[in-house]
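S.K.: Pasting the sequence and the predicted model now:
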Amino acid sequence: MKKIGIIGVGNMGGAIATALCKNKYDLILSNHSKKNLEKFENFENIKTTTSNIEVAKESDYIILAVKPNIYEKVINEINEYLTSDKVFISIAAGFSIKSLEEMLPNRKIVMTMPNTPAMVEEAITAICPNSLIDEKEIQDIVEIFSSFGIAQVLDEMYFPAFSGSCGCLPAYVYMFIEAASDAAVLNGMKRADAYKFIAQSVLGSAKMLLETNLHPGELKDMVTSPGGTTIEGVKALEDNGFRSAIISAIDASVKKSKNMGK
């Protein structure tokens, strides 16, 4: 594997760098603040710098992990050092392949969308290369992003749906966990226990779906005994528009995602 550069090691960039470091990738990291670089300074396979240009010069794969509002500024800074053999990787929402190619014409570009569980190496990442990326480079990029979760190549037309669902979903899951914990506390459970028990229940439920490949409805039916406590709760959720609220939330996020690149 060639050298990987990451510009910006905040929450997402730092999570990616940590995962790649554990997997012994050869890295160079830059950040405007030295503080975010300190935890990476003692690793043999990592070089740190405050120079984005240095990262662009020395890397084969360059991941830009800064806030979307300064994307164009950083791209302009490193543009002349992104030679045609290097691969530029975007992780920001709101940029299409076309908009990135307008800033970086005739360059190898990959649009990606990881979500925040990258911080615990459980991300799901969508990957969309432009026409200049070859098969070996696609394999390398899938391997890079698979080091902190699951990564899959996805056609650009599906990115708004991916962003609005998988990109935003962690927030909705945390809201669910918080609300479920409030209900447990209302019924006498300690707050710390409620968070732990409910989070583990969410984790286990997701793992069951992934590992059994059963339909979610079938797994739900396994829990809902006739006349039991679960079906009573399911009825209450349906009475309060649970499914409709989730569909509306994701649909709103998808629409926002589609409009961000305009």
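M.R.: Yes, it's here. Numbers count the residues shown, from 1 in each chain.

S.K.: When you work out contacts or count neighbours from here on, use the C-alpha atoms and nothing else.
M.R.: Will do.

S.K.: which residues sit in contact with residue 132?
M.R.: 107-109 (C-alpha atoms under 8 Å, 6 or more residues apart in numbering).

S.K.: And for residue 224?
M.R.: Residue 224 makes contacts with 230-231, as judged by C-alpha under 8 Å, 6+ apart.

S.K.: show me the contacts for residue 184.
M.R.: 190-191, 194.

S.K.: want to try a markdown table for those residues, with secondary structure, distance to residue 210 and neighbour count as columns?
M.R.: Shown next, in a markdown table, are the contacts of residue 184 (DSSP: H, G, I helix; E, B strand; the rest coil; distance: C-alpha to C-alpha, whole Å; neighbours: other C-alpha atoms under 10 Å):
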| residue | secondary structure | distance to residue 210 | neighbour count |
| --- | --- | --- | --- |
| 190 | coil | 30 | 13 |
| 191 | helix | 29 | 15 |
| 194 | helix | 24 | 20 |
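
S.K.: give me the number of residues near residue 213?
M.R.: 10 (other C-alpha atoms under 10 Å).

S.K.: can you give me the strands in the protein?
M.R.: 4-7, 27-30, 46-49, 61-64, 87-90, 108-113, 123-129, 149-153 (DSSP state E).

S.K.: mind checking which of those strands is nearest residue 233?
M.R.: Residue 233 lies closest to strand 123-129 among the strands of the chain, at 30.0 Å (C-alpha to C-alpha).

S.K.: Residues contacting that closest one, please?
M.R.: Outside strand 123-129, the residues that touch it by C-alpha under 8 Å, 6+ apart are 108-118, 138, 142, 145, 148-156, 159, 162, 166.

S.K.: rerun that using 7 Å as the cut-off
M.R.: Residues external to strand 123-129 that are found in contact with it (C-alpha atoms under 7 Å, 6 or more residues apart in numbering): 109-117, 145, 148-156.

S.K.: try it against this one:
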Amino acid sequence: MAATAALDMFKLGFIGAGNMAESIARGVAKLGVLPPSSIRITHCRTERRLVFESFGVKILETNAQVVDDSDIIILSVKPQIVKKVLLELKSFLSEEKVLVSVAAGIKLKDLQEWSGQRRIIRVMPNTPAAVGLAASVMCVGEMATKKDEERVTSLFNAIGKIWTADEKYFDAVTGLSGSGPAYIYVAIEALADGGVAAGLPRDLALGLASQTVLGAAAMVNHTGRHPGQLKDAVTSPAGTTIAGIQELERGSFRGTLMNAVVAATKRCQELSQT
């Protein structure tokens, strides 16, 4: 409980109790950033309420009650209903509260207009939050305080790593880390299929592929070395690795990944405009 002792206590509420809200709430409770009794949600479905109740979260009856009984409110509903939800809750928000949005593509200016709130922070996490390995990026609104930023940072550190960036980068963040897990799943599947094609049993091939990707990512994070340097360290002259890399280059592997990020970024920009 050292993390809890190091921070002032506050109450955290979720508007929307889906998978991302569950991942954040579980991470916050597990690391002791807040006790579960300081977290509150509501949901119309009994099974979702029971999930949160199972680790001590307080269940309320309405979204308005969640807002009223929270210091920080995380808006984790689908982007297409953000406006409707915020207009319904506008009268319950106040300047003493902080609104945090994890809805993809919804800009700070729109959040402020629909909610009437000025202390706003926008965060873009990704789905590995479910296993405590999220890559999140935060943009702090003009009226949010340093304490607001510290509190929100502590929440998202509980599910992975968080960076701060200008909002102008958020479409590219979505294209890279928001959509990126899907690209890696495709790569893991392809590596495993390659193992099967080379004669490995399917379960062994998939296990080796997923662990290899996990280990390679950990090497980049933990050593601080450039990926190119790490690649060179396992690429012997006329060896097996360079033969494989040559095939990747023939297939425009790097260019294809780059194009995937750019395409996803452009699509995010289109969705943001509509």
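M.R.: Ah, there it is. Given the structure is predicted, the values throughout are model-derived calculations rather than measurements.

S.K.: Got a TM-score for the pair?
M.R.: The TM-score (TM-score structural alignment, normalised by the length of structure 1) is 0.96; 261 aligned residues with a C-alpha RMSD of 1.3 Å.

S.K.: just to revisit the earlier point, could you point out which of the strands of structure 1 sits nearest residue 185 of structure 1?
M.R.: Within the strands of structure 1, the stretch nearest residue 185 of structure 1 is strand 123-129; the backing value is 29.8 Å (C-alpha to C-alpha).

S.K.: and that closest one, which stretch of structure 2?
M.R.: Alignment of strand 123-129 of structure 1 against structure 2: residues 134-140, by TM-score structural alignment.

S.K.: Give me the mean deviation of the matching stretch from structure 1.
M.R.: The superposed stretch 134-140 of structure 2 is, by mean C-alpha distance after the TM-score superposition for structure 1, a mean 0.8 Å from where its aligned residues fall in structure 1.

S.K.: Run a quick neighbour tally on residue 264 of structure 2.
M.R.: 20.

S.K.: Kindly state which residue of structure 1 is aligned to it.
M.R.: So, by TM-score structural alignment, residue 264 of structure 2 is matched to residue 253.

S.K.: Spit out the contact partners of the nearest residue to its match once chain neighbours are set aside.
M.R.: Excluding the flanking residues, the one nearest residue 253 of structure 1 by C-alpha to C-alpha, 6 or more residues apart in numbering is residue 164, at 4.5 Å. Residue 164 of structure 1 is in contact with 250, 253-254, 257, counting by C-alpha under 7 Å, 6+ apart.

S.K.: Can you tell me which of those lies closest to residue 91 of structure 1?
M.R.: residue 257 (13.9 Å).

S.K.: Helices of structure 1, start to end?
M.R.: Using DSSP state H, the helices of structure 1 run over 11-22, 52-58, 71-78, 97-103, 135-146, 159-162, 169-186, 191-212, 216-223, 229-239, 242-260.

S.K.: Where does the shortest one end up in structure 2?
M.R.: Read it as helix 159-162 of structure 1. Helix 159-162 of structure 1 maps onto residues 170-173 of structure 2, going by TM-score structural alignment.

S.K.: and if you look at the fourth one?
M.R.: Residue correspondence for helix 97-103 of structure 1 in structure 2, counting by TM-score structural alignment: residues 108-114.

S.K.: how near is residue 152 of structure 1 to residue 184 of structure 1?
M.R.: Distance of residue 152 of structure 1 to residue 184 of structure 1, computed by C-alpha to C-alpha, to the nearest Å: 37 Å.

S.K.: same question, residue 246 of structure 1
M.R.: 22 Å.

S.K.: Likewise for residue 82 of structure 1?
M.R.: For residue 82 of structure 1, the distance to residue 184 of structure 1 - C-alpha to C-alpha - is 54 Å.

S.K.: and if you look at residue 207 of structure 1?
M.R.: 23 Å.

S.K.: And residue 28 of structure 1, what's its match in structure 2?
M.R.: By TM-score structural alignment, residue 28 of structure 1 lines up with residue 40.

S.K.: and its match, what does it touch?
M.R.: Taking C-alpha under 7 Å, 6+ apart as the test, what residue 40 of structure 2 contacts is 12-14, 57-60, 66.

S.K.: wait, which of the contacts of residue 164 of structure 1 is closest to residue 177 of structure 1?
M.R.: residue 250 (17.5 Å).

S.K.: correct me, but the closest one touches residue 163?
M.R.: No. Counting by C-alpha atoms under 7 Å, residue 250 of structure 1 stays clear of residue 163, with 9.2 Å between them.

S.K.: Just the buried subset of the contacts of residue 132 of structure 1, written out for ChimeraX, thanks.
M.R.: Buried residues among those (16 or more other C-alpha atoms under 10 Å), as a ChimeraX selection:
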select :107,108,109
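
S.K.: Can you lay out the contacts of residue 132 of structure 1 as a markdown table showing distance to residue 73 of structure 1?
M.R.: Formatted as a markdown table, these follow (distance: C-alpha to C-alpha, whole Å):
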| residue | distance to residue 73 of structure 1 |
| --- | --- |
| 107 | 17 |
| 108 | 19 |
| 109 | 17 |
